[in-house]
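**Q** only geometry, no sequence info:
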C-alpha cells in the first residue's frame, strides 16, 4: 500500500506556476508570513538540492534573502553590496524562513540584515546595503574594467538538434566562452561563460527581479574555480570515472559543473568533449607513474560570498551576461575565487568574491580528528 503522507517542503501549498513570469521568478518567489512578523518571508516553492551537494543550492538562499530585503526598502533605493555567510547546509525538505531586520534607514543609504532559518537555527546570514539612486550627485568618478571582446552566442535555429537539446531545463541557460591562459599558472587562468535566464523576466518584477536572478547565478560553481584552475576533475578516481562514462548515454544527462548538470543544459558537442576529457583522465588515473602526483578534491564547501552591484538598473538577466572567474590564491585548505559579470551591452554590472573550504583527499589519514 502506497504511503500518501507527503513531506511538507514549503510552509504553504505552492500555487501553480505563473507562466506570465520567467522560470527564475517562479523559483525565487517568496510568501510573507504575517503571523510571525511584518518582515518574515518563506520560500513559496521547493528549493533545489544539487546532486552530491551537502544542502540546497546556495544561490537560492542568496537570491531569496536579497528579494526579501528589497521588499523592505523604497523603490528609489537599489542594492550596491551584499555580504553573505553560509552557516549550515540548508535542507530542501524543510521550509526556510527569511527574517529581515531593518538596521538603518538613512537619506542616502539603507542597511538590512537577513537570516535564513530552519528548525529555529540560522543556516545563512547576510548584510545588505542600499543606496538612493542619484545620491552621488551630478559629478562623479567613473571607470570600469572593459568587457572582453567575445562574440555573443548565436541564436539556435528552431527544429535543430541543438535547439531540442536546449529546450526545457532549469531557469538558466549557459554556454562556455573559453579559458584565458589555459597553459599558464593557476593564478593566471580565467574561466569564461555566457549565461542568461530562460524566458522573459516580467515587467511586474521590475529591476528587482533581474537583481535577484543575477544573485542566484553568482553561486554557480563559483568556488569550483579553485579546482578548475588546477585542472583537477570533479571525478578523478578510476571507479568514479568508469561509472560516469557508462552514464554518458544521453548528452543532456551530465555536465562538468553541478549547476549546469542539474539544470540539464549540457549541449551535444560538450558531451563529446566531456567524454574525451574523462577518458583521458581515466587513463592518467590508471597510470602508476602518475599516482604520486594524483590530486583529488575531498571537500569543497563555500564559506562566504560577497556581491558588489555596480549598475543595478543597467542590465536584463534574460539577456546574455558574460561571467569571468579566476582564483588568485589557495592554501591552508581554503581557496579564493573572484568573479566579474558584464551585461550584453558591455556594462560591468557586478563583481563577486567567494572563499571556501577546498581540501584534497589525503594519502594518509589525519593524526587527529580535531
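**A** On my side now, so go ahead. These numbers come from a predicted model, not from an experiment.
**Q** Please count neighbours and contacts with C-alpha atoms only from this point.
**A** Noted.
**Q** quick one: contacts of stretch 215-235?
**A** 58-60, 62-63, 66, 186-187, 189-191, 241, 256-259, 281, 295-297, 300-302, 307, 325-327, 330, 335-337, 339, 352, 354-356, 358 (CA atoms under 8 Å, 6 or more residues apart in numbering).
**Q** Now, those residues that are in helices?
**A** Of those, the ones assigned to helices by DSSP state H are 58-60, 62-63, 66, 241, 258-259, 281.
**Q** Next, format the residues you listed as a markdown table and append neighbour count.
**A** What follows is the ones in helices among the contacts of stretch 215-235, written out as a markdown table (neighbours: other CA atoms under 10 Å):
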| residue | neighbour count |
| --- | --- |
| 58 | 23 |
| 59 | 21 |
| 60 | 22 |
| 62 | 30 |
| 63 | 23 |
| 66 | 27 |
| 241 | 21 |
| 258 | 19 |
| 259 | 20 |
| 281 | 19 |
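**Q** In PyMOL, select just the buried ones from the contacts of stretch 215-235.
**A** A single PyMOL command suffices to select whichever of the contacts of stretch 215-235 are buried according to 16 or more other CA atoms under 10 Å:
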select buried, resi 58+59+60+62+63+66+186+187+189+190+191+241+256+258+259+281+295+296+297+300+301+302+307+325+326+327+330+335+336+337+339+352+354+355+356+358
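**Q** Give me the neighbour count for residue 228.
**A** Residue 228 has 18 neighbours, counted by other CA atoms under 10 Å.
**Q** can you check the one 5 residues further on too?
**A** Here the count is done by other CA under 10 Å, and residue 233 has 17 residues near it.
**Q** likewise residue 35?
**A** 7.
**Q** which SS state does it fall under?
**A** coil (DSSP: H, G, I helix; E, B strand; the rest coil).
**Q** quick one: it and residue 16, what's the gap?
**A** 23 Å (CA to CA, to the nearest Å).
**Q** next one: residue 325
**A** For residue 325, the distance to residue 16 - CA to CA - is 36 Å.
**Q** repeat for residue 89
**A** 28 Å.
**Q** quick one on the thing from earlier: a markdown table please, covering the ones in helices among the contacts of stretch 215-235 and showing distance to residue 346.
**A** Shown next, in a markdown table, are the ones in helices among the contacts of stretch 215-235 (distance: CA to CA, whole Å):
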| residue | distance to residue 346 |
| --- | --- |
| 58 | 27 |
| 59 | 24 |
| 60 | 26 |
| 62 | 25 |
| 63 | 23 |
| 66 | 24 |
| 241 | 39 |
| 258 | 27 |
| 259 | 25 |
| 281 | 37 |
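**Q** Take this one as well and set it beside the first:
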C-alpha cells in the first residue's frame, strides 16, 4: 500500500465503533479551510470497478455536510453525480459549501476532489425536525410481507453459516428473493436484506446511521439493470479472478465481498446455463436467441430521498427492493426502496448508469 493513500497517518481501528464507522471516519483539514475534510482510512476498490466504491464517496460527502448542520436538522434528499473514477491510492478532499441556511431548510453542496479535480459532486437538503406542523399528509409504500433474518430458524441458521464463513466487510447482505422472476424485466423486483456489522456507537448518533445507510445504497444497485435480464456481471470465474488480480488497493475489508461475489457468480452461472440450454432448445425449434454479455457498467448519478431519518438503525436488518423500469441507449435506470425491520419506509433511491453489452462486431474506425 502506498504511503499517500491517506493525507494523515491512519490512527488505527477504533474498537468502540462499528466497522462502518471506522470506514467512513473523516479528518478535518484545517490548513485548507474550516469545511474541508479527508478520508481517515483507505477506501475500497471493488472488483471490476473503475475506481473506489461509490457508496464511500456518497456516505463521506453526507458525513462532511452533516458536520456543518445543526443536530436538529436531518438530510431529506441528496443528489449525486459520479464525475471521475476515484483512485484508492490517493486521499480524497471533501469541500463543503454552505449554500443556504433557512429556518426550516438548509442546503449544502459537497465536492470530492483528487489531484485538484472533482471526482464526485452532490447537493444535499436538510429539514428541521417536526417542522411540518401538526396536520400532515402521510402515506408510504408498505413493507412486503416477508420474514426478516432472525425471525425464522432457517434464516437464523443461514445467517450463522454466513458469519462462520468469515469476512470483515462493514455491512452484511443476504438475498431475499426475486418477485415476478419469469416476467418481463421491467416487472421484476430484486430483494435483499442488509445491515451494518456490529453496533453503531451512541456517540455516532443518527448521523452515523444515515451515513451507513448512504454507504449501503450503492451496493448491487446499477447491477439491477442486467440482473432483471438474467445477465451476470462477470461471465466466468476467470473474468472475476482477472479483475481481482488487478485491484490496486485490496484491504482487509475485501474478503467477504470477494467470497460473496464468487458464491453469487456460481448461482448466476447456473441461471445463465439454464438460459443457454433453453436458448439451444429454441434454436433447435427454429428460434434464434441472441447471446448477451455485459461489457461496461458504470454509475452516472445517484439520488437518495430520506423519509424517516430518525426511525431506523442501520445496524439492524433492513429490506431493500430494487427494480429497473427502463433501459436503452446504453443506459439503465434503477429504483430502490428501503424498509426498516419495523416496516417503516426509510428511503427511496434512484440511480442511472452506463450499461453496455459486448458487441459481436468490433467498433468501426472513426476515420
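**A** Great, that's in hand. Treat the numbers as computed from the prediction; the structure is a model and nothing was measured.
**Q** Could I get the TM-score for this pair?
**A** Remark: TM-score between the superposed chains equals 0.88 [TM-score structural alignment, normalised by the length of the second structure]; 350 aligned residues with a CA RMSD of 2.9 Å.
**Q** Leaving out chain neighbours, which residue sits closest to residue 112 of the second structure?
**A** residue 94 (4.5 Å; CA to CA, 6 or more residues apart in numbering).
**Q** Aligned counterpart of the one you found in the first structure, please.
**A** In the first structure, the residue matched to residue 94 of the second structure (TM-score structural alignment) is residue 98.
**Q** who are the neighbours in contact with that match?
**A** 40-42, 65, 68, 114-117.
**Q** tell me the two of these that are most distant?
**A** Every pair in the contacts of residue 98 of the first structure was compared (CA to CA); the two farthest apart turn out to be 68 and 117, at 13.3 Å.
**Q** Of these two, which one has the most company?
**A** Taking other CA under 10 Å, residue 68 of the first structure and residue 117 do not tie; residue 68 has more neighbours (24 against 19).
**Q** To which residue of the second structure is that one aligned?
**A** By TM-score structural alignment, residue 68 of the first structure lines up with residue 64.
**Q** Same question for that match, what's its three-state structure.
**A** Relying on three-state DSSP, one would call residue 64 of the second structure helix.
**Q** part of a strand, is the residue nearest to residue 112 of the second structure?
**A** Yes. With three-state DSSP as the criterion, residue 94 of the second structure is located in a strand.
**Q** And it, how far from residue 125 of the second structure?
**A** 17 Å.
**Q** Isn't residue 213 of the second structure up against residue 316?
**A** No. With contacts counted by CA atoms under 8 Å, residue 213 of the second structure stays clear of residue 316, the gap being 10.9 Å.
**Q** between these two, who's got more neighbours?
**A** Comparing residue 213 of the second structure with residue 316 by other CA under 10 Å, the one with more neighbours is residue 213, at 29 against 18.
**Q** what helix or strand is the more buried one on?
**A** Per DSSP states H and E: residue 213 of the second structure is located in helix 205-217.
**Q** That helix vs the first structure - mean distance after superposition?
**A** Here the mean offset of helix 205-217 of the second structure against the first structure after fitting is 0.2 Å, by mean CA distance after the TM-score superposition for the first structure.
**Q** buried ones in that helix?
**A** Buried, per 16+ other CA under 10 Å, within helix 205-217 of the second structure: 206-217.
**Q** go on, stretch 76-85 of the first structure?
**A** 77-85.
**Q** do you know how far the residue nearest to residue 112 of the second structure is from residue 132 of the second structure?
**A** Per CA to CA, residue 94 of the second structure is found 31 Å from residue 132 of the second structure.
**Q** Next: residue 163 of the second structure.
**A** 42 Å.
**Q** And residue 76 of the second structure, by the same measure?
**A** 13 Å.
**Q** what do you get for residue 359 of the second structure?
**A** From residue 359 of the second structure to residue 132 of the second structure the distance is 52 Å (CA to CA).
**Q** can you check residue 298 of the second structure too?
**A** Residue 298 of the second structure is 38 Å from residue 132 of the second structure, by CA to CA.
**Q** Residue 304 of the second structure now?
**A** Distance, residue 304 of the second structure to residue 132 of the second structure, by CA to CA: 20 Å.
**Q** same deal with residue 5 of the second structure?
**A** Applying CA to CA to residue 5 of the second structure and residue 132 of the second structure gives a distance of 44 Å.
**Q** So if I had to pick from those two, which one is more boxed in?
**A** residue 5 (21 against 11).
**Q** Pretty sure the more buried one sits against residue 42.
**A** Yes. Between residue 5 of the second structure and residue 42 there is a contact at 6.0 Å, judged by CA under 8 Å.
**Q** Give me the common contacts of the two.
**A** Joint contacts of residue 5 of the second structure and residue 42 (CA under 8 Å, 6+ apart) are 88-89, 91.
**Q** how about the strands of the second structure, start to end?
**A** 26-28, 36-39, 73-82, 93-101, 105-114, 117-128, 171-179, 189-196, 294-306, 318-328, 331-339, 345-357 (DSSP state E).
**Q** The fifth one to strand 117-128, inter-axis angle?
**A** It refers to strand 105-114 of the second structure. 160 degrees (axes from the mean of the first three to the mean of the last three CA atoms, to 10 degrees).
**Q** Tally up the residues packed near the nearest residue to residue 164 of the first structure once chain neighbours are set aside, please.
**A** Spatially, and ignoring its direct neighbours in sequence, residue 164 of the first structure is nearest to residue 158 (7.9 Å; CA to CA, 6+ apart). A total of 9 residues lie near residue 158 of the first structure under the criterion other CA under 10 Å.
**Q** Just name the closest of the buried residues of helix 205-217 of the second structure to residue 241 of the second structure, please.
**A** Nearest to residue 241 of the second structure among the buried residues of helix 205-217 of the second structure, counting by CA to CA, is residue 216 at 24.1 Å.
**Q** quick one: the residue nearest to the spatial centre of the second structure from residue 55 of the second structure, how far?
**A** Nearest to the mean C-alpha position of the second structure, by CA atoms, centre = their mean, lies residue 218 at 1.4 Å. Distance, residue 218 of the second structure to residue 55 of the second structure, using CA to CA: 5 Å.
**Q** correct me, but residue 22 of the first structure touches residue 199?
**A** Yes. Between residue 22 of the first structure and residue 199 there is a contact at 5.0 Å, judged by CA under 8 Å.
**Q** one step back: which one of the strands of the second structure has the most crowded surroundings?
**A** Most buried of those by mean neighbour count (mean count of other CA atoms under 10 Å) is strand 36-39; its value is a mean of 24.
**Q** what about residue 354 of the first structure, distance to residue 58 of the first structure?
**A** 12 Å.
**Q** and residue 54 of the first structure, how many neighbours?
**A** Neighbourhood size, residue 54 of the first structure [other CA under 10 Å]: 14.
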